[in-house]
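Q: Give me a 3D structure for the following:
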Amino acid sequence: MLRTGAVQVQCTSCATVKEPPARSRGALKLYNVGAPSERIAIDVAGPFPESESGNKYFMGVMNYFTKWPEVFAIPNQETSTVADKLVHEVFYGFGAPLEIHSDQGRNFESQIFLLLYNKVMGAHKTRTTSYHPQSDGMVERFNQTLERYLAKVVEKQQGNWDRHI
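A: Below you'll find the predicted structure:
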């Protein structure tokens, strides 16, 4: 395809090879949060080298209203471990949120978690789009920042990374 000023020349071989025009995307949904603990985001990062305490992962929880992060070192990312930490550290400390947002990890989509969200806590569960972690950007960015911090702080002795969070 050749453009000269306002004149455009069409080439059939170019047109068959050229990619189709980009499809329009769906409208973005804005989440307006009006109070602390109304909506939280949760994610698990790792595995990291096993610490002296036996931890290999950390779980990040962020409040959408205050942007306050909470981080917990955990030994594995099994549903029972994540649910226990979430209930005892987050829900008992800050109260149960109205809505919980996470990625589509198996630990967040299991029957235990769905029962915990819907029946026990009465919270609504939302999740990111498949293969699109940007839709959980706030907690993903926090995880990235924390991972960079840990890489600088525990450069030599990696067995105590969980003490620095």
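Q: going forward, measure contacts and count neighbours with C-alpha atoms only.
A: Fine.
Q: helices and strands around the longest helix anywhere in the chain, which ones?
A: What stands out as the longest helix in the chain, according to DSSP state H, is helix 137-153. Helix 137-153 is packed against strand 39-45, strand 57-63, with contacts defined by 3 or more C-alpha pairs under 8 Å, 6 or more residues apart in numbering; DSSP states H and E.
Q: Compile the ones you listed into CSV and extend it with columns for mean neighbour count.
A: Below are the helices and strands packed on helix 137-153 laid out as CSV (neighbours: other C-alpha atoms under 10 Å):
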stretch, mean neighbour count
strand 39-45, 23
strand 57-63, 22
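Q: looking at these, which is closest to F94?
A: For F94, the closest of those is strand 57-63, at 10.1 Å, according to C-alpha to C-alpha.
Q: so what does that closest one touch, helix or strand wise?
A: Where contact means 3+ C-alpha pairs under 8 Å, 6+ apart, strand 57-63 is packed against strand 39-45, strand 69-74, helix 137-153.
Q: any idea of the angle the last one forms with strand 39-45?
A: Going back to what we said before, that points to helix 137-153. Note on geometry: by axes from the mean of the first three to the mean of the last three C-alpha atoms, to 10 degrees, helix 137-153 and strand 39-45 are set 40 degrees apart in direction.
Q: Second chain to compare with the first, below:
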Amino acid sequence: MKQSIIQHIQSCLPCQQHNISRTKKPGRLNPIPTTEEPFQLIGIDYCGPFKPTSHCNQYVLCVTDYFTRWITATALPDCSAQTTAPALFNNYIYQYGVPLAILSDQGTHFKNQLMESIAKLIGYNH
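A: Below is the predicted model of the structure:
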């Protein structure tokens, strides 16, 4: 029965003309550029939520260096932009320097006005 319905829809010209694709086409994947030195290119993402700790932290900000594969993990109470920016500065940029580029999943905690202002201020690409 299901197969006959599928065949009918596929052979029906008006059905094909008015059948609007409801799925988003996959985006184009670009290769990740290679780096020649440590801490030039980093990736950032959040893990969580986890069970809250005694300090009310329930998320982990993970920063990965693409050259050395060094990972820096920071426990945070939430994953907002107001929490992400100082954590990135205090736990990564102050220790290892400003990267040339930061890769992320383009989440709202990484792609917002605050993070764009910081990127312009200290000079990294996001």
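Q: about what we covered before: pick the most deeply packed of the helices and strands packed on strand 57-63 of the first structure.
A: For those, the largest average neighbour count (mean count of other C-alpha atoms under 10 Å) is found in strand 39-45, namely a mean of 23.
Q: Give me the mean deviation of that strand from the second structure.
A: With mean C-alpha distance after the TM-score superposition for the first structure, strand 39-45 of the first structure departs from the second structure by a mean of 0.4 Å once superposed.
Q: Most distant residue from the centre of the first structure?
A: Centroid-distance maximum for the first structure: V7 at 48.3 Å, with C-alpha atoms, centre = their mean.
Q: gap between it and T16 of the first structure?
A: Separation of V7 of the first structure from T16 of the first structure (C-alpha to C-alpha, to the nearest Å) stands at 20 Å.
Q: what does D103 of the first structure give?
A: For D103 of the first structure, the distance to T16 of the first structure equals 38 Å [C-alpha to C-alpha].
Q: Tabulate the helices and strands packed on helix 137-153 of the first structure in CSV, adding columns for distance to F72 of the first structure.
A: Converted to CSV, those look like this (distance: least, C-alpha to C-alpha, whole Å):
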stretch, distance to F72 of the first structure
strand 39-45, 9
strand 57-63, 5
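Q: Quick one, which of the helices and strands packed on strand 57-63 of the first structure gets closest to N63 of the first structure.
A: Per C-alpha to C-alpha, nearest to N63 of the first structure of these: strand 39-45, 4.5 Å.
Q: quick one: the helices in the second structure?
A: Counting by DSSP H, the second structure has helices at residues 2-11, 13-18, 81-88, 94-96, 113-122.
Q: For the first one, which helices and strands make contact with it?
A: When you say that, I think you mean helix 2-11 of the second structure. Applying 3+ C-alpha pairs under 8 Å, 6+ apart, one finds that helix 2-11 of the second structure makes contact with helix 13-18.
Q: go on, the last one?
A: Using 3+ C-alpha pairs under 8 Å, 6+ apart as the contact criterion, the neighbours of helix 113-122 of the second structure among helices and strands are helix 81-88.
Q: Excluding its own residues, what touches the helix it packs on? List them.
A: Outside of helix 81-88 of the second structure, the residues within contact range by C-alpha atoms under 8 Å, 6 or more residues apart in numbering are L61, T74, L76, T108, H109, F110, N112, L114, M115.
Q: how about JSON lines for those residues, with distance to D45 of the second structure added?
A: Putting the contacts of helix 81-88 of the second structure into JSON lines (distance: C-alpha to C-alpha, whole Å) gives the following:
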{"residue": "L61", "distance to D45 of the second structure": "6"}
{"residue": "T74", "distance to D45 of the second structure": "11"}
{"residue": "L76", "distance to D45 of the second structure": "12"}
{"residue": "T108", "distance to D45 of the second structure": "11"}
{"residue": "H109", "distance to D45 of the second structure": "9"}
{"residue": "F110", "distance to D45 of the second structure": "9"}
{"residue": "N112", "distance to D45 of the second structure": "15"}
{"residue": "L114", "distance to D45 of the second structure": "17"}
{"residue": "M115", "distance to D45 of the second structure": "14"}
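Q: State the pair within those residues that is farthest apart.
A: The distance between the two most remote of the contacts of helix 81-88 of the second structure (C-alpha to C-alpha) is 20.4 Å, for T74 and N112.
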